[in-house]
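In: model this:
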Amino acid sequence: MADGVLELDPLPSSTGRRMEQVITAVRAAIDHGRMQPGVKYSVYQLADVLGVSRTPVREALLRLEEAGLVKFEARQGFRIVLPQPQEIAEIFAVRLALELPAVRKAATLADPALAQALAEQQRLMHSAAAADDESSFAHHDLGLHDLILAAAGNNCSRAIVKSLRETTRLLGASTAEATRTLHDIDREHDPIITAILGRDPDGAEAAMRAHLVNTGKLLVQQAVRGDHDRADVVWKTIVN
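Out: Sure thing, here's the model as predicted:
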């Protein structure tokens, strides 16, 4: 049923959600070359090597299929599909369209409650960066952007951005350590927060734009394996 050999470590005993653990294991296997794009694997095979039942494996693969990282085939087979650079550029084009007006509105409406919430998220991000905890940092990063979108009062935009960020997470699209450190990413958020708290819509928009464009371009460059000319063409075609 499967063409590829899987040599993965069994999942450790845990009370956590097995589906999320399987997603993490598959992402790590792809990153370390233990699962190859285009090679056919099976649900049964993956469940056996991870030492878990097939149910959380199927659930994890369905989530990864929704994100575009997995393609199912007949008889419980699946293949890994690497993200296309244009998909990543499209995600950031939508994020720019939604998050720039949101951050302007948040800066216009900034109140003590929002200021306190943003300061707490900033503190949590600083702590996660100092501990080099990428998982916690990503969680608090998402929380910060969600606070800004919530303050703008558009729940539809908020849900769309959350979904898009989940897609990039499942794709494994992260610039942390590959092209910049958690401290680098953390520092990009500081001028956004400063501008919101200073009730400076123009400054908030400019800082958010710089952050999103920088992140999006780096992720597109990673997707094209460092081909900067192709990355520029993809970005300018879709975003500019």
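
In: C-alpha from now on. contacts and neighbour counts both.
Out: Fine.

In: what's near enough to touch Glu188?
Out: Glu188 sits next to 207, 211 when contact means Cα atoms under 8 Å, 6 or more residues apart in numbering.

In: secondary structure element for it?
Out: helix 182-197 (DSSP states H and E).

In: what separates that helix from the chain centre, distance-wise?
Out: Distance of helix 182-197 from its chain centroid, counting by Cα atoms, centre = their mean, to the nearest Å, is 18 Å.

In: Can you name every helix or strand that the lengthiest helix in the chain contacts?
Out: Criterion DSSP state H: the longest helix present in the chain is helix 85-109. Contact analysis of helix 85-109 by 3 or more Cα pairs under 8 Å, 6 or more residues apart in numbering; DSSP states H and E lists helix 134-152, helix 155-171, helix 182-197, helix 201-223, helix 228-238 as its packing neighbours.

In: next up, for comparison:
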Amino acid sequence: METAPIAGLQPLTKRERLREMVADALRAAVISGEMKPGAVYSAPTLGTMFGISATPVREAMLDLVREGMVEALPNKGYRVRVVPDEELDDVTHVRLLLEPPTVRDIVPAVPAGDFPRLRELADAIVEAVRDDDLVAYIHADRIFHLELLGYAGNKQLSAIVSELRSRTRLLGLTPLLESGRLESSAHEHHELLDLIEARDAAGAEALMVRHIGHVRGKWARGTADDAPPGPAAGKDGSP
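Out: Okay, here's the model as predicted:
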């Protein structure tokens, strides 16, 4: 049931925000692939790696269960979840239905004075890639896109997209980071802001379609294929 020690898990000595610290470390291990898909990990063993009790590990694991990263196995531990291709296709399809048209609609609603702050959020995504920090990348990417969707004024839409994005945490990010291709995806956030600032609604919508396509192209497979296949694409391969 147990696997080899995980290099990224180091003993923790700070008591403050212990659950959050453990959860962040576990997310990093899952995203980087150090915690293997399908492998089962027990809270006591992970707690030993951290140098803490099993309780905060269990609490942190429950956060990851809610995020769809792991699944709880009664009396065994926690298994890193393998997301089926069909589920990835379905999630991508729904995101394509929601996010590109919403971005198109909010283009005239973004005040000119907000762009410096939005640029800072986009910078955080690029900086995370340059720091080789996938957890920070995913966090910054999530904040940026939810901030944009917030201009639509639809809290239900934002909540749905937030949940969908948490389910598309994919292992393909690691080879993309190592190859340097993830940085080009990171820079697309600035390209999107360029289009919004130019009030190019159609261009912003088209870029969002391509950007979400990475979920089933670059991100999911670790390749350069940007077109979302399956239900997210039409018969001719277009979204």
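
In: Can I get the helices and strands packed on helix 85-109 of structure 1 in a markdown table including distance to Arg18 of structure 1?
Out: Output for these, formatted as a markdown table (distance: least, Cα to Cα, whole Å):
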| stretch | distance to Arg18 of structure 1 |
| --- | --- |
| helix 134-152 | 17 |
| helix 155-171 | 15 |
| helix 182-197 | 27 |
| helix 201-223 | 28 |
| helix 228-238 | 36 |
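
In: contacting residues for Leu98 of structure 1?
Out: Contacts of Leu98 of structure 1 (Cα under 8 Å, 6+ apart): 157, 161.

In: Go again with 10 Å.
Out: Contact analysis of Leu98 of structure 1 by Cα atoms under 10 Å, 6 or more residues apart in numbering lists 92, 149, 154, 156-158, 160-161.

In: got the contact list for stretch 68-81 of structure 1?
Out: 1-4, 26-27, 30, 35-45, 58, 61-65, 82-84, 87, 167-168, 170-172.

In: Mind checking which of these are in helices?
Out: Those of those lying in helices (DSSP H): 26-27, 30, 43-45, 58, 61-65, 87, 167-168, 170-171.

In: re earlier: now the contacts of stretch 68-81 of structure 1: which count as buried?
Out: If you count burial by 16 or more other Cα atoms under 10 Å, the buried members of these come out as 2, 4, 26-27, 30, 35-36, 40-45, 58, 61-65, 82-83, 87, 167-168, 170-172.

In: residues in contact with the residue nearest to Leu173 of structure 2 when sequence neighbours are not counted?
Out: Leaving out its chain neighbours, the residue that sits closest to Leu173 of structure 2 by Cα to Cα, 6 or more residues apart in numbering is Trp219, at 5.4 Å. For Trp219 of structure 2, the contact set (Cα under 10 Å, 6+ apart) comprises 168-176, 182, 185, 212-213, 225-226.

In: Relative to Arg95 of structure 2, how far out is Trp219 of structure 2?
Out: 15 Å (Cα to Cα, to the nearest Å).

In: Tell me which other helices or strands the helix or strand containing Glu120 of structure 1 touches.
Out: Using DSSP H and E, the element containing Glu120 of structure 1 is helix 112-130. If contacts are counted by 3 or more Cα pairs under 10 Å, 6 or more residues apart in numbering; DSSP states H and E, helix 112-130 of structure 1 sits against helix 134-152, helix 182-197.

In: what angle do it and helix 182-197 make?
Out: Helix 112-130 of structure 1 runs at 170 degrees relative to helix 182-197, counting by axes from the mean of the first three to the mean of the last three Cα atoms, to 10 degrees.

In: Give me the angle between helix 112-130 of structure 1 and helix 85-109.
Out: 140 degrees.

In: circling back: filter the contacts of Leu98 of structure 1 down to the buried ones.
Out: 92, 149, 157-158, 161.

In: what's the spacing between the spatially most central residue of structure 1 and Val94 of structure 1?
Out: Geometric centre of structure 1, nearest residue: Arg169, 3.0 Å, by Cα atoms, centre = their mean. To Val94 of structure 1, Arg169 of structure 1 is 16 Å away according to Cα to Cα.

In: returning to what we had before: any chance of the helices and strands packed on helix 112-130 of structure 1 in a markdown table with distance to Asn240 of structure 1 as columns?
Out: Conversion of those to a markdown table gives the following (distance: least, Cα to Cα, whole Å):
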| stretch | distance to Asn240 of structure 1 |
| --- | --- |
| helix 134-152 | 23 |
| helix 182-197 | 21 |
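
In: of the ones you listed, which approaches Arg17 of structure 1 most closely?
Out: helix 134-152 (15.3 Å; Cα to Cα).

In: so how far does that closest one sit from its counterpart in structure 2?
Out: Following superposition, helix 134-152 of structure 1 is found to deviate from structure 2 by 2.2 Å on average (mean Cα distance after the TM-score superposition for structure 1).
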